[in-house]
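>>> Sequence unavailable; structure follows:
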């Protein structure tokens, strides 16, 4: 058996040209489709990137706000404790001053600064501390003195100033009330 080689017929120039144009057209279509896909992929990537950025930015802001709230709350509690301690210390200091003043008011007739006989003094406490009937214990009343005792840098209250003003103006009198 003899084998005859198959001979390829030479393609005509027209068929080759059509085949070549077809390949070029297919390549152009593939390039066009590839460019559209690439453009779509870039758009999707940019959209995803914007969305992720916004999501992360929101999350970071929320975390920062939450941490700031925790820190602010802690600082507020510290400030509140500090202020409460300061207020308590001030209240204790004032309480000591008031108690010292009340004790001094009651004991002042026995101090050397009190220039009247202790038994001539009558404690009122309000609106003035004492009325002193100077000389009454010896049977010889010389004068009546209204005494207000102040300790430290204390000053007269408005009520005490009004009593002092009335006394200075001489608007003071003696009255007897009889009940039958």
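Thanks, I have it. As the structure is a prediction and not an experimental result, all values here were calculated from the model. Residues are numbered from 1 along each chain as shown.
>>> Going by C-alpha atoms from here, please, whenever you check contacts or count neighbours.
Noted.
>>> can you pull the contacts of residue 118?
For residue 118, the contacting residues are 109, 110, by Cα atoms under 8 Å, 6 or more residues apart in numbering.
>>> what about 10 Å?
Residue 118 makes contact with 107, 108, 109, 110, 111, 132, 134, 137, according to Cα atoms under 10 Å, 6 or more residues apart in numbering.
>>> Kindly report the same for residue 114.
Per Cα under 10 Å, 6+ apart, neighbours of residue 114: 107, 108, 147, 149.
>>> Which members of those occur in strands, if any?
Taking DSSP state E as the definition of strands, those contribute residue 147.
>>> Let me have the contacts of residue 114 in CSV, adding distance to residue 116 and neighbour count as columns.
Below are those laid out as CSV (distance: Cα to Cα, whole Å; neighbours: other Cα atoms under 10 Å):
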residue, distance to residue 116, neighbour count
107, 13, 12
108, 10, 18
147, 11, 17
149, 14, 18
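>>> okay, among the contacts of residue 114, which ones form the most distant pair?
107 and 147 (13.2 Å; Cα to Cα).
>>> In terms of helices and strands, where is residue 26?
helix 13-107 (DSSP states H and E).
>>> Show me what that helix is packed up against.
On a contact count with 3 or more Cα pairs under 10 Å, 6 or more residues apart in numbering; DSSP states H and E, helix 13-107 meets strand 121-123.
>>> Run through who's touching the strand it packs on.
With Cα under 10 Å, 6+ apart, strand 121-123 has contacts from 105-106, 108-109, 129-134, 136-137, 144-147.
>>> again, only using 6 Å
129, 130, 131, 132 (Cα atoms under 6 Å, 6 or more residues apart in numbering).
>>> So which bits of that strand are buried?
By 16 or more other Cα atoms under 10 Å, the buried positions in strand 121-123 come out as 121, 122.
>>> Now the element after it, going C-ward?
According to DSSP H and E, the helix or strand after strand 121-123 is strand 130-134.
>>> tell me which strands and helices that next one is in contact with?
Applying 3 or more Cα pairs under 6 Å, 6 or more residues apart in numbering; DSSP states H and E, one finds that strand 130-134 makes contact with strand 121-123, strand 143-147.
>>> Against that first model, consider the following:
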């Protein structure tokens, strides 16, 4: 009887060993397959990179050159705009006979306000001047609105006396 128990135990041990050996083999096979697939993906990525890297580098060079050209073009436009704004008083003097001393640079929302005749102590008119140096001669929405206000004579004069205003503030406290 003891012999049968020993045989049965040996048989159980064999079954457990076979089961775990099969599981270990299955896990090892799965891991080996995963490693092979990862290696295969890396190799494929390397091949794609080797093929596409020269094209990518060429594309980068072309795009960098385009970016540089665009930056230079914008820089030139900006510089020309600044030069144009600086030359505007001379051009207005030549074209309209306004003394450059009568012009005041604002920059925004309009470039200049001209007090025609101010340098001779005889102001005759006030002009709002917007200088356009680029390809576009169109006013921005903001500039058009200001032009419309001036043309519809919605212009006002205010004299602010600081001392009186400060006294009002003090009295209110």
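Sure, I can see it. On a predicted model such as this, the values are computed, not experimentally measured, just so you know.
>>> Restrict the contacts of residue 118 of structure 1 to the buried ones and give me that as a PyMOL selection.
Applied in PyMOL, the following selects the buried portion of the contacts of residue 118 of structure 1 according to 16+ other Cα under 10 Å:
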select buried, resi 108+109+132+134
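>>> Same list (the contacts of residue 118 of structure 1) but as a markdown table, adding distance to residue 33 of structure 1.
Output for those, formatted as a markdown table (distance: Cα to Cα, whole Å):
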| residue | distance to residue 33 of structure 1 |
| --- | --- |
| 107 | 109 |
| 108 | 109 |
| 109 | 113 |
| 110 | 114 |
| 111 | 112 |
| 132 | 116 |
| 134 | 121 |
| 137 | 125 |
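>>> Just give me the closest of the contacts of residue 118 of structure 1 to residue 158 of structure 1.
residue 132 (21.8 Å).
>>> so what's the aligned residue in structure 2 for that closest one up against?
In structure 2, the residue matched to residue 132 of structure 1 (TM-score structural alignment) is residue 114. Shown in contact with residue 114 of structure 2 (Cα under 6 Å, 6+ apart): 102, 103, 126, 127.
>>> Swap in 10 Å and give it another go.
89, 92, 98-105, 123, 125-129.
>>> do residue 69 of structure 2 as well
Residue 69 of structure 2 touches 63, 75, counting by Cα under 10 Å, 6+ apart.
>>> helix or strand for residue 9 of structure 2, which one?
Per DSSP H and E: helix 2-96 holds residue 9 of structure 2.
>>> now the angle from that helix to strand 112-116?
Angle of helix 2-96 of structure 2 versus strand 112-116, following axes from the mean of the first three to the mean of the last three Cα atoms, to 10 degrees, is 10 degrees.
>>> what about residue 20 of structure 1, distance to residue 28 of structure 1?
Residue 20 of structure 1 is 12 Å from residue 28 of structure 1, where distance means Cα to Cα, to the nearest Å.
>>> what do you get for residue 151 of structure 1?
Residue 151 of structure 1 is 106 Å from residue 28 of structure 1, by Cα to Cα.
>>> in structure 2, what residues pair with stretch 163-176 of structure 1?
Using TM-score structural alignment, stretch 163-176 of structure 1 pairs with 146-159 in structure 2.
>>> The matching stretch: end-to-end distance?
Using Cα to Cα, first and last residues of stretch 146-159 of structure 2 are 21 Å apart.
>>> try stretch 133-149 of structure 1
16 Å.
>>> Can you mark which positions in it are buried?
133, 134, 135, 136, 147, 148, 149.
>>> Save those residues as TSV, and put in distance to residue 92 of structure 1 too.
Shown next, in TSV, are these (distance: Cα to Cα, whole Å):
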residue	distance to residue 92 of structure 1
133	36
134	37
135	40
136	40
147	27
148	24
149	21
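>>> give me the number of residues near residue 160 of structure 1?
As a burial measure, residue 160 of structure 1 scores 15 neighbours (other Cα atoms under 10 Å).
>>> That one - that's part of a strand, no?
No: counting by DSSP: H, G, I helix; E, B strand; the rest coil, one finds residue 160 of structure 1 to be helix, located in no strand.
>>> In contact with it, which residues are there?
Residue 160 of structure 1 neighbours (Cα under 10 Å, 6+ apart): 126, 127, 128, 129, 148.
>>> Spit out the contact partners of the residue nearest the centre of structure 1.
Closest to where the C-alpha atoms of structure 1 average out (Cα atoms, centre = their mean) is residue 76, at 5.9 Å. Residue 76 of structure 1 sits next to 70, 82 when contact means Cα under 10 Å, 6+ apart.
>>> Tell me the counterpart of it in structure 2.
Checking TM-score structural alignment: residue 76 of structure 1 goes with residue 56.
>>> ok, so what distance separates that match from residue 63 of structure 2?
Residue 56 of structure 2 is 10 Å from residue 63 of structure 2, by Cα to Cα.
>>> cool, residue 162 of structure 2 as well?
Distance from residue 162 of structure 2 to residue 63 of structure 2, by Cα to Cα: 58 Å.
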